[in-house]
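[1] Mind folding the following:
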Amino acid sequence: MNNIAVIFSTSPYGNNSGKEGLDAIISISSFIEDIALFFISDGILQIKSCQKPDNILFHNHSISFKILTLCNINKFFVCDKSLKKLGIKNNINNWTIPVKIITPRLWHKYISCYNIIMNF
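    As a prediction, this is how the structure comes out:
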């Protein structure tokens, strides 16, 4: 059985890769049972709550990540080193989805368990 890890590493408003990744996950979720999302670097901003992108004339797609729980996707991992680098504190209210904060070592260990890795 295939399992898929999806890495988000880019900021949400510099390009469309975050939205495209979200669309891809929703599309494949009916065929693949084991999907996990990994957020690193600026990709963490994809799921940061309280965004106001309308100020820069963009749509806030971060709230769309909530639909993934309806697709039975509940593995969301954030790299703690990236949090520190971006100056973001780990607070439950900081995220649009329930995330698990893990070290880079665990991040690599978890992601190595997946046989398909997609990067957005």
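[2] Please count neighbours and contacts with C-alpha atoms only from this point.
    Noted.
[3] what's the span of stretch 2-16 from first residue to last?
    Stretch 2-16 has its terminal residues 26 Å apart, counting by CA to CA, to the nearest Å.
[4] To compare with the earlier structure, here is another sequence to fold:
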Amino acid sequence: MINVLVISQSSPFDDLNIRDALDMTLIFAAVDQNVSWLFSGPAVLALKKHQQPNSIGIKDFFKNIKTLEIYDVENIYVCEKSLFDYGLNKHDLLIAAQTLNFSEQQTLIKNQKHVVNI
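    This is a model prediction of the structure:
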């Protein structure tokens, strides 16, 4: 298996970057890659519970993030500082995720064969 890391750093309300990252993560998982997903910056907002994107005209694909466990995508990471910056903690998230500080994020990145930054 090849280690692949998908990094999301943009707001879930801009373009379709988070949706594209979700699709890519599921594709990597479907072809038996060891895929991880790191949420950083405003991308952490994609994991926030109780959102209503339909109210601002965005299709609710956030609930699809919960399907990651069906595909055995267990390596979900969030930037510790980004959670703090947006007033969130691990209990505010849709799915279980491991928080990483900057140093731990750098180690994670170094341990990957491929890194996709969306």
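[5] Need the TM-score between these chains.
    With the length set by TM-score structural alignment, normalised by the length of structure 2, the two chains reach a TM-score of 0.92; 118 aligned residues with a CA RMSD of 1.3 Å.
[6] Regarding the most far-flung residue of structure 2 relative to its centre, what is its secondary structure?
    Centroid-distance maximum for structure 2: Ser55 at 22.4 Å, with CA atoms, centre = their mean. Recorded secondary structure, Ser55 of structure 2: helix (DSSP: H, G, I helix; E, B strand; the rest coil).
[7] after superposition, how close is the longest helix belonging to structure 1 to structure 2?
    The single longest helix within structure 1, with elements called by DSSP state H, is helix 17-28. Comparison of helix 17-28 of structure 1 with structure 2 after fitting gives an average deviation of 1.2 Å (mean CA distance after the TM-score superposition for structure 1).
[8] So which elements touch that helix?
    strand 3-8 (3 or more CA pairs under 8 Å, 6 or more residues apart in numbering; DSSP states H and E).
[9] Asn101 of structure 2 -> structure 1?
    Matched by TM-score structural alignment, Asn101 of structure 2 corresponds to Thr103 in structure 1.
[10] from memory that match sits against Phe77, does it?
    No. Look at Thr103 of structure 1 against Phe77 with CA atoms under 8 Å: they stay out of range, at 9.7 Å.
[11] the more surrounded of the two?
    More neighbours surround Phe77 than the other of Thr103 of structure 1 and Phe77, with 23 against 14 (other CA atoms under 10 Å).
[12] who touches stretch 63-70 of structure 1?
    22, 26, 47, 49, 74, 96-97 (CA atoms under 8 Å, 6 or more residues apart in numbering).
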